[in-house]
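**Student:** Below are the sequence and a predicted model; questions follow.
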Amino acid sequence: MDFKHVSVLLNESVEYLKCKSEGIYVDCTLGGAGHSEKIIKNLKAGGKLIGIDQDQAAIEAATKKLAKYDVDFELVRDNYQNLTSILDQLNIDKVDGFLFDLGISSYQLDTPERGFSYKYDAPLDMRMDQRKDTTAADLVNNLSADRLTEIIRKYGEEKWASRIAKFIVKFREEQSITKTNQLVKVIKAAIPAGARRSGPHPARRTFQALRIAVNNELDIIETALNDAVSRLKPKGRICVITFHSLEDRIVKHTFKDLSTKCTCPPNFPVCACDTKQKVKVITKNPVTPSEREIEDNFRARSAKLRVAERK
């Protein structure tokens, strides 16, 4: 299956990067290389693009897509949580811009055997990096009801989390849950019929929660953003696209902390906290997709773009 992914807020995010023809830019979530290709079109000799993705399929697809451009680029199979070590290994000190497109790619969702989607009957996997050991099946078959409840409630914002966890534990007493359709049936059985008649697919929130837990998606965002800002040149920009409130909240608060000038009480005559403003937030309110983009790509409906600039 070809790596197909429609990049969301493509024009807006790259425009906010303000690419310099000889600049160095890092696409921390390479995916289908849509954003990377848009960036590389703005570069000339002397410019450089670095693409990072933990999915080997993304690396292979991006290599083919970007090979036709006569611009220096380097693709690294890794997690953006290791951004500092990646740049160190490439002997790059400072860069002109970072782009993060958080969440899952359409390719991963639409490839049944990856086990991300509740729409297909497939192994319950959900690993973005298939070199990792822990799958979603490992979580649902080994974690306690309390821990499953915590994951489903925290990462899926699912009000039936406790009930779903109890049904999972009861089901696995008879047989292991190894397939996506098994988990979907358990979730449907756990959620009362009346609650299933409206709203999104009853399994959507639980699948999201397990995916986030398997890939440790939320816990790495704040550190990665801080690491990125520390490697930005003055006036360099960082653009972050999120797809649900949990991600967006982290990005919003991190940018707010990084843009704080002083944390001392107002009555202090002299600053004693030594807090220095690191960035200026460019987007007072997040940029969202146009109605046309949402019509063309329904998965874009919840996307939000936030941008900050290095002081």
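**Tutor:** Happy to help now that I have it. Numbers count the residues shown, from 1 in each chain.
**Student:** okay, CA-based contacts and neighbour counts for the rest of this
**Tutor:** Fine.
**Student:** Would you map the strands across this protein?
**Tutor:** Using DSSP state E, the strands found in the chain span residues 24-27, 48-53, 72-77, 95-101, 232-242, 279-281, 304-310.
**Student:** Please tell me how far residue 223 sits from residue 262.
**Tutor:** Residue 223 sits at a distance of 21 Å from residue 262 (criterion: Cα to Cα, to the nearest Å).
**Student:** then this one, side by side with the first:
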Amino acid sequence: MSAAAPRHIPVLGREAVAMLGLRDGGLYVDATFGAGGYSRAILDAADTRVIGIDRDRSAIAGGFDLVERSNGRLTLVENRFSNLAEVCAAQGAGAVDGVVMDVGVSSMQIDEAGRGFSFRLDGPLDMRMGHDGPTAADIVATASEADLASIIYIFGEERHSRAVARAIAASRHEAPITTTRALAGIVSKVVRSKPGDIHPATRTFQGLRIFVNEELDELHLALAAAERVLKPGGRLVVVSFHSLEDRIVKNFFNERAGSGGGSRHLPEIARSAPAFRILTRRPVIAQDAEVRANPRARSAKLRAAERTDAPALAAAALPAWPSLAAVMRGG
């Protein structure tokens, strides 16, 4: 199968697959199928079965050839990875041996101008990973100036978020902002950069993309779902690409492993039995050779943990940041 299949090497792919501890007969979930790099490696490494999930219909369609070559060992499902527990149940999988996630936008999506993810390629201001819900253009047209500033500050970590929001609000009164080039031009007028800095629109585009796709909410929910479906001894491996994602993963593992105790000045409180054992005390990062071959690997961090036999803990409430539904209804 592997000789004829098109090759896609995911960032930290070798390390991620090794962390899964693959075994013959095991069932694994590739929660962010993308171009199929993890799924292909898992299928090649052992006599395994894989459930691949992606919210992007084009990614699922692109994986049909791999499904055919897998001789029934790969099943692809178009869905959000936050729904992985329901996906597994629908596939008759009560519990699985491993889950791998590569969080964030894929290089395929960035490189396709029509998807509207990149300020370097002119295209419609879309940014949706799936094919439903409001676009980035809808958010830019509908959100209040205050909401825009919050979105760009919280999810884009842009310290000039108020100036950017003010410029967007002023520009949309003149004409609709419907293309990536138009938005990048507006942002570039208020966010200055020096030679060698990132593009002025980088953080604004990141913030809108994360918000449009509810990426951080999705990650919170997906981690909790993985906890519910993993067998004792099953492993969860997550590769993230920026500090917001990595912080969520790190905190989740620490909470579920019982790490980071309370204060010595306060009485002890009863703790639930740890649901995970952390395998990566420090995140795994890409080696120099991989970074040279793929600059995107420079920011990647891999964290992994192994499920214990303790019951899954209750999912924590989502953070109180701007929600897509509330912003779209003006609330």
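**Tutor:** That came through fine. Here the structure is a predicted model, which is why all the values come from computation and not from measurement.
**Student:** quick one on the thing from earlier: could you dump the strands of structure 1 into CSV with mean neighbour count and distance to residue 159 of structure 1 added?
**Tutor:** Supplementary listing: these in CSV, determined by neighbours: other Cα atoms under 10 Å; distance: least, Cα to Cα, whole Å:
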stretch, mean neighbour count, distance to residue 159 of structure 1
strand 24-27, 26, 35
strand 48-53, 23, 33
strand 72-77, 17, 36
strand 95-101, 25, 27
strand 232-242, 22, 22
strand 279-281, 21, 34
strand 304-310, 24, 24
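**Student:** any chance of the ones you listed in a markdown table, plus distance to residue 8 of structure 1?
**Tutor:** Shown next, in a markdown table, are the strands of structure 1 (distance: least, Cα to Cα, whole Å):
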| stretch | distance to residue 8 of structure 1 |
| --- | --- |
| strand 24-27 | 14 |
| strand 48-53 | 17 |
| strand 72-77 | 21 |
| strand 95-101 | 8 |
| strand 232-242 | 8 |
| strand 279-281 | 21 |
| strand 304-310 | 9 |
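**Student:** Out of those strands, which is closest to residue 201 of structure 1?
**Tutor:** strand 232-242 (20.9 Å; Cα to Cα).
**Student:** residues in structure 2 aligned with the closest one?
**Tutor:** Mapped onto structure 2 using TM-score structural alignment, strand 232-242 of structure 1 covers residues 230-240.
**Student:** Please apply the same query to stretch 278-289 of structure 1.
**Tutor:** The aligned range for stretch 278-289 of structure 1 is 275-286, by TM-score structural alignment.
**Student:** got the buried residues for the matching stretch?
**Tutor:** For stretch 275-286 of structure 2, burial by neighbour count (16 or more other Cα atoms under 10 Å) applies to 275-279, 284-286.
**Student:** Quick check: the residue of structure 1 most remote from its centre vs residue 263 of structure 1, distance?
**Tutor:** Relative to the centre of structure 1, and counting by Cα atoms, centre = their mean, the farthest-placed residue is residue 269 at 42.2 Å. The spacing between residue 269 of structure 1 and residue 263 of structure 1, counted by Cα to Cα, is 13 Å.
**Student:** How much space separates residue 250 of structure 2 from residue 142 of structure 2?
**Tutor:** Residue 250 of structure 2 is 34 Å from residue 142 of structure 2, by Cα to Cα.
**Student:** This completes my enquiry, with thanks.
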